[in-house]
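Novice: A predicted structure for the sequence below; I have some questions about it.
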Amino acid sequence: MSLDKDVQVREIYTKAVCGRGRRFSQVSHTVTPPHAPTSILGAWIINNQYDAVKSGDSVEVVGTYDINIWYSYDRNTKTDVAKETVSYVEVVPLSYLDKKHRPSTAEVSATATQEPNCVEANISSSGSSVVLRVEREFKVEMIAETKVYVYVNPNGGEDLDDKTIDFEDSGEDIDYEDLDPDLLDEELN
């Protein structure tokens, strides 16, 4: 692409989403209640608390949640609730990463798109504990300073005053997430 000699380009540093990722996982936990369970009456995951930490080209979601298991024991004559707090670390790789961001300015965040949920609870083969299968999913974003290039109109905005630009009704469906940030950089050099 050749640029007209009147076209000016500016470099602007701005904060932008420079990384994204998503991870679905299934994990197993074993909980040993005070009494050998006869049957499982219910299992719930509550109090999910987590934080996000940058780790190379990934984000680690570090958190805890409480497992509550309602069970019967003593040949189904009594019930109790076993409670256990579980710690976890979920490594979420960044499927999109702008390599030209300033690493020292990176901030990460995580959102639980599927809160941890018990999908199966069974008494172990030994009969003394409960094995739970838990599903969870997290979406992460990394926001950092990055450099963008903009074209500068040498006439300022004066020649745009009588023109209306409506990007909504341009008839084009543009998915800005699919744009390659390196493409503009290559064309300007």
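Specialist: Here it is on my side, so go on. Numbering: from 1, shown residues only.

Novice: contacts, neighbours, all on C-alpha from now
Specialist: Noted.

Novice: ranges for the helices of the protein?
Specialist: Applying DSSP state H to the chain gives helices spanning 181-188.

Novice: what about the strands in it?
Specialist: 8-31, 37-55, 58-73, 78-93, 96-97, 107-123, 130-152 (DSSP state E).

Novice: Out of those strands, which gets nearest to D161?
Specialist: strand 130-152 (15.7 Å; Cα to Cα).

Novice: Check the offset of that closest one from the chain's centre.
Specialist: Chain-centre distance of strand 130-152: 4 Å, with Cα atoms, centre = their mean, to the nearest Å.

Novice: before we move on, what about stretch 95-108?
Specialist: 14 Å.

Novice: Buried residues in that stretch, which are they?
Specialist: Going by neighbour count (16 or more other Cα atoms under 10 Å), the buried part of stretch 95-108 is 96-98, 101-102, 106-108.

Novice: Among these, find me the one that's closest to V31.
Specialist: For these, the nearest to V31 is V108 (32.2 Å; Cα to Cα).

Novice: could you list every residue that touches that closest one?
Specialist: 52-54, 59, 140-143 (Cα atoms under 8 Å, 6 or more residues apart in numbering).

Novice: alright, now check it against this:
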Amino acid sequence: MNDIREIVTRAVLAKGRKKFKLKETVLVNSDISSVLGCWIINHQFSTELNNKEVVITGQFENNIWYSADNNSRTDVARSTTEYNGTVKVKEVLNDNISDHCDVVARILQQPTCTNALITNDGIEIDITFEVLVEVIGETKMMVNVVSCNHQEDDLDMLENEINEDFLESR
């Protein structure tokens, strides 16, 4: 006999993905000769669901290694970049049965400096990173339950057929 049952489970209700591009100017007190490198570290963020969008708020640290005074000395300029952005999500399931949803965000591409330019104000850097968000909530699903007519004794019968002395007799 087949039965259909409803199961309440947590599932991905909506998904979204966005590539962020930011510009940041890092102030430097000396005469810059060249930019030697740029590292972005300590990325932290939080998310919040707002209707059909996920608001992401975060920050990271910029470390720019540069030379100054006609390449006679080097130094590192440090700054913190804060950002706010929204990621639009597309519904995967529309059967949310609860008022509460969780947002899971993953960084697909960590913040990376893609360009550094010396300006009158300091060093202007271009930063890119990519985020994937999933909205998870409770939903119902229907499953088809097929009754099993096999008896549990089948394993016992198999065990009785095994000859334990087989290896010893050879």
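Specialist: Perfect, I can see it now. Worth saying up front: this structure is predicted, and the values here are computed from it rather than measured.

Novice: still on that earlier bit, got the contacts of V108 of structure 1 as a markdown table, with neighbour count columns?
Specialist: Listed next are the contacts of V108 of structure 1 as a markdown table, based on neighbours: other Cα atoms under 10 Å:
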| residue | neighbour count |
| --- | --- |
| A52 | 22 |
| V53 | 17 |
| K54 | 18 |
| V59 | 28 |
| V140 | 23 |
| E141 | 24 |
| M142 | 25 |
| I143 | 19 |
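
Novice: What sits closest to the residue nearest the centre of structure 2 if chain neighbours are left out?
Specialist: Nearest to the mean C-alpha position of structure 2, counting by Cα atoms, centre = their mean, stands R106 at 0.5 Å. Spatial nearest neighbour of R106 of structure 2, excluding adjacent residues (Cα to Cα, 6 or more residues apart in numbering): L132 at 5.2 Å.

Novice: how about R136 of structure 1, what's its match in structure 2?
Specialist: In structure 2, the residue matched to R136 of structure 1 (TM-score structural alignment) is F129.

Novice: Could you check how far V92 of structure 1 is from E120 of structure 1?
Specialist: 24 Å (Cα to Cα, to the nearest Å).

Novice: Likewise for G63 of structure 1?
Specialist: 21 Å.

Novice: Same check on T79 of structure 1?
Specialist: 19 Å.

Novice: Those two: which is more packed in?
Specialist: Neighbour count, other Cα atoms under 10 Å: between T79 of structure 1 and E120, T79 has more, with 17 against 13.

Novice: and that one, what pairs with it in structure 2?
Specialist: Checking with TM-score structural alignment, T79 of structure 1 has T74 as its match.

Novice: and what of Q49 of structure 1?
Specialist: Checking TM-score structural alignment: Q49 of structure 1 goes with Q44.

Novice: re the thing from before, give the contact list for the residue lying closest to the match of T79 of structure 1 once chain neighbours are set aside.
Specialist: Once flanking residues are discounted, T74 of structure 2 sits nearest to S67: 4.2 Å by Cα to Cα, 6+ apart. Counting by Cα under 8 Å, 6+ apart, S67 of structure 2 makes contact with 32-36, 73-75.

Novice: how about the counterpart of P37 of structure 1 in structure 2, what does it touch?
Specialist: Mapped onto structure 2 by TM-score structural alignment, P37 of structure 1 lines up with I32. Counting by Cα under 8 Å, 6+ apart, I32 of structure 2 touches 66-70, 118.

Novice: With E24 of structure 2 instead?
Specialist: Neighbours of E24 of structure 2 in contact, by Cα under 8 Å, 6+ apart: 81, 124-127.

Novice: same deal with I97 of structure 2?
Specialist: Counting by Cα under 8 Å, 6+ apart, I97 of structure 2 has contacts 137-140.

Novice: picking up where we left off before, present the contacts of S67 of structure 2 as CSV; the columns should include distance to V8 of structure 2.
Specialist: As requested, those are arranged in CSV below (distance: Cα to Cα, whole Å):
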residue, distance to V8 of structure 2
I32, 61
S33, 63
S34, 60
V35, 56
L36, 56
R73, 64
T74, 61
D75, 58
